[in-house]
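[1] sequence? don't have it. structure:
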């Protein structure tokens, strides 16, 4: 069983690519399954909670400086990169708004999963995600205004409720079950990575199937910008963390948090305030960072054990 799980997990990027092509070519099988995304993410968060102990969180809050630096990098690097790419490549204004909006978003919950697969510090990743999401209530509109000259209204209650349901409740339920031994954790732990892989693949497939028409219609330029935005976030984040002498484990955790945005939130805001054309960047980012993230996780897992 363990051998099967290990082999299947190592093929993560292959599954992502294969299912992505399937969803793009035959979206009719996937474009009505959006309702599964939140339950799947919640399941992943619960499985990660099963690997955590209360001591993990106590240790993190003792190192509050790391969380502050990570969140600072998050809101410094990605909005600026989005702005520079839009200006340098002369992106159409409405599409550019969507790109910058993605850059101003907090870290996405999928970053916690990628951190888990990369053997990073999962407790730190979750703490950073929660902190950046709370701060995004204030920082996201301010940064978006700074870089675009526009003001937007953030759906504060809905965003907080979503992060609470997707991350906080499942993780703490997992931690509770793990610490109080309410279920036989050790027997199911070997299968948790495969559960994470299967859930992420399904989420990506659903996102692609739901946005296949927009992806087909709107050119390669947006996809190119999204790829560069994401990869530069990873690289610059890791480089800065290494420069300030963080360990490899913490450096890759923060870099993943920076590179992987809450593109779902950015997409929702773009549709509401600027129309579907502005939302394409968020949709592309949702697809791409869930491909680049697992590939990076596989590389870092081998390189920095």
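    Looks like it arrived, so ask away. Predicted, not measured: the structure shown is a model, and the values here were computed from it.
[2] C-alpha from now on. contacts and neighbour counts both.
    OK.
[3] What segments of the stretch 101-250 of the chain are helices?
    Using DSSP state H, counting those that start in this stretch, the helices of the stretch 101-250 of the chain run over residues 110-117, 122-148, 156-163, 169-180, 185-188, 192-210, 212-217, 220-243, 248-259.
[4] can you pull the buried residues of stretch 70-78?
    Going by neighbour count (16 or more other CA atoms under 10 Å), the buried part of stretch 70-78 is 70-71, 73-75, 77-78.
[5] among these, which are in helices?
    70-71, 73-75, 77-78 (DSSP state H).
[6] Below is an additional structure, to be compared with the one above:
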């Protein structure tokens, strides 16, 4: 029963995102206070990732390191560069510019693995790229943020580094330790983890939408345009460069999805802790957008 519920929660993920966004708009005053819990909720998602990481996932790094290295490099090269270019083209105000760049500098989202499966892509490669980019994120993400957004920043590198370590690295390490020490328990718990992740991500989206309802309404059209452009160009450039580097079709699809789908929850968390509420808006909108575009792209590729 629990497995069926988890499968249902995963398959209907997009519906829950819609519901969460609508609830955020309808009850902003009630949900805005939840904004302070965003780092904790993201920590729960990362803990789940740590509990499900399998040592076999990393075998691919040694078996076919070229594909994994290409995927990770493209992940951290394309999206931050695209974010900076888009910010400059649209001349966004500082808070929104920081928010867009935060999204671009984050690692791949965990839902990208599900999309790779649905797209009939190389799921093992997708999981390896997500795992490696997420483990590198505590060091690479703050560095990229400073590289691309230093003209708008007034936060120390160390404080941002520590935030990413707390929200990403420590929960993943804890999850791996729990998996090693309590294999049977974590195996049973893993059946409920997709449900917990969907609930946590839905609460993050509802809290951010509720807390930023006014800002979203004021900048809605522009932010949606910027985020959709960022997301779609990520897919296109990820696939095009993977094709240029002679990866096979399944690998190209996996890399494209990894590049286009970001851990926007981390961007929201960093914006909430270190910047203004307006800086969290691009991350919230990206969460909504890539959970629509991802399934559409996956369905298109699966049919072909």
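    Cool, got the structure. Note that this is a predicted model, so its numbers are computed, not measured.
[7] where does the TM-score land?
    Overlay of the two chains. TM-score (TM-score structural alignment, normalised by the length of structure 2): 0.78; 290 aligned residues with a CA RMSD of 3.4 Å.
[8] would JSON lines of the helices of the stretch 101-250 of structure 1 with mean neighbour count and distance to residue 13 of structure 1 be doable?
    Formatted as JSON lines, the helices of the stretch 101-250 of structure 1 follow (neighbours: other CA atoms under 10 Å; distance: least, CA to CA, whole Å):
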{"stretch": "helix 110-117", "mean neighbour count": "27", "distance to residue 13 of structure 1": "12"}
{"stretch": "helix 122-148", "mean neighbour count": "21", "distance to residue 13 of structure 1": "21"}
{"stretch": "helix 156-163", "mean neighbour count": "13", "distance to residue 13 of structure 1": "26"}
{"stretch": "helix 169-180", "mean neighbour count": "19", "distance to residue 13 of structure 1": "25"}
{"stretch": "helix 185-188", "mean neighbour count": "12", "distance to residue 13 of structure 1": "23"}
{"stretch": "helix 192-210", "mean neighbour count": "23", "distance to residue 13 of structure 1": "9"}
{"stretch": "helix 212-217", "mean neighbour count": "14", "distance to residue 13 of structure 1": "20"}
{"stretch": "helix 220-243", "mean neighbour count": "19", "distance to residue 13 of structure 1": "16"}
{"stretch": "helix 248-259", "mean neighbour count": "27", "distance to residue 13 of structure 1": "16"}
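[9] re the thing from before, make CSV out of the buried residues of stretch 70-78 of structure 1 and add distance to residue 101 of structure 1.
    Listed next are those as CSV, based on distance: CA to CA, whole Å:
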residue, distance to residue 101 of structure 1
70, 19
71, 17
73, 16
74, 13
75, 12
77, 13
78, 10
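[10] ok, of these, which one's closest to residue 276 of structure 1?
    Among the buried residues of stretch 70-78 of structure 1, residue 78 lies closest to residue 276 of structure 1 (CA to CA), at 21.9 Å.
[11] Does that closest one touch residue 235 like I think?
    No. Counting by CA atoms under 8 Å, residue 78 of structure 1 does not reach residue 235; the two are 11.6 Å apart.
[12] Could you tell me how many residues sit around residue 30 of structure 2?
    Applying other CA atoms under 10 Å, we find 13 residues neighbouring residue 30 of structure 2.
[13] ok, back up a step: ok, of the buried residues of stretch 70-78 of structure 1, which one's closest to residue 254 of structure 1?
    residue 70 (5.8 Å).
[14] In contact with the closest residue in space to that closest one that isn't next to it in sequence, which residues?
    Among residues not flanking residue 70 of structure 1 along the chain, residue 254 sits closest, at 5.8 Å (CA to CA, 6 or more residues apart in numbering). Residues near residue 254 of structure 1 by CA atoms under 8 Å, 6 or more residues apart in numbering: 70, 125, 237-238, 241.
[15] ditto for residue 154 of structure 1
    137, 141, 269.
[16] quick one: it from residue 186 of structure 1, how far?
    42 Å (CA to CA, to the nearest Å).
[17] thinking again about what came up before, got the helices of the stretch 101-250 of structure 1 as TSV, with distance to residue 6 of structure 1 columns?
    Shown next, in TSV, are these (distance: least, CA to CA, whole Å):
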stretch	distance to residue 6 of structure 1
helix 110-117	12
helix 122-148	20
helix 156-163	30
helix 169-180	22
helix 185-188	14
helix 192-210	8
helix 212-217	31
helix 220-243	25
helix 248-259	21
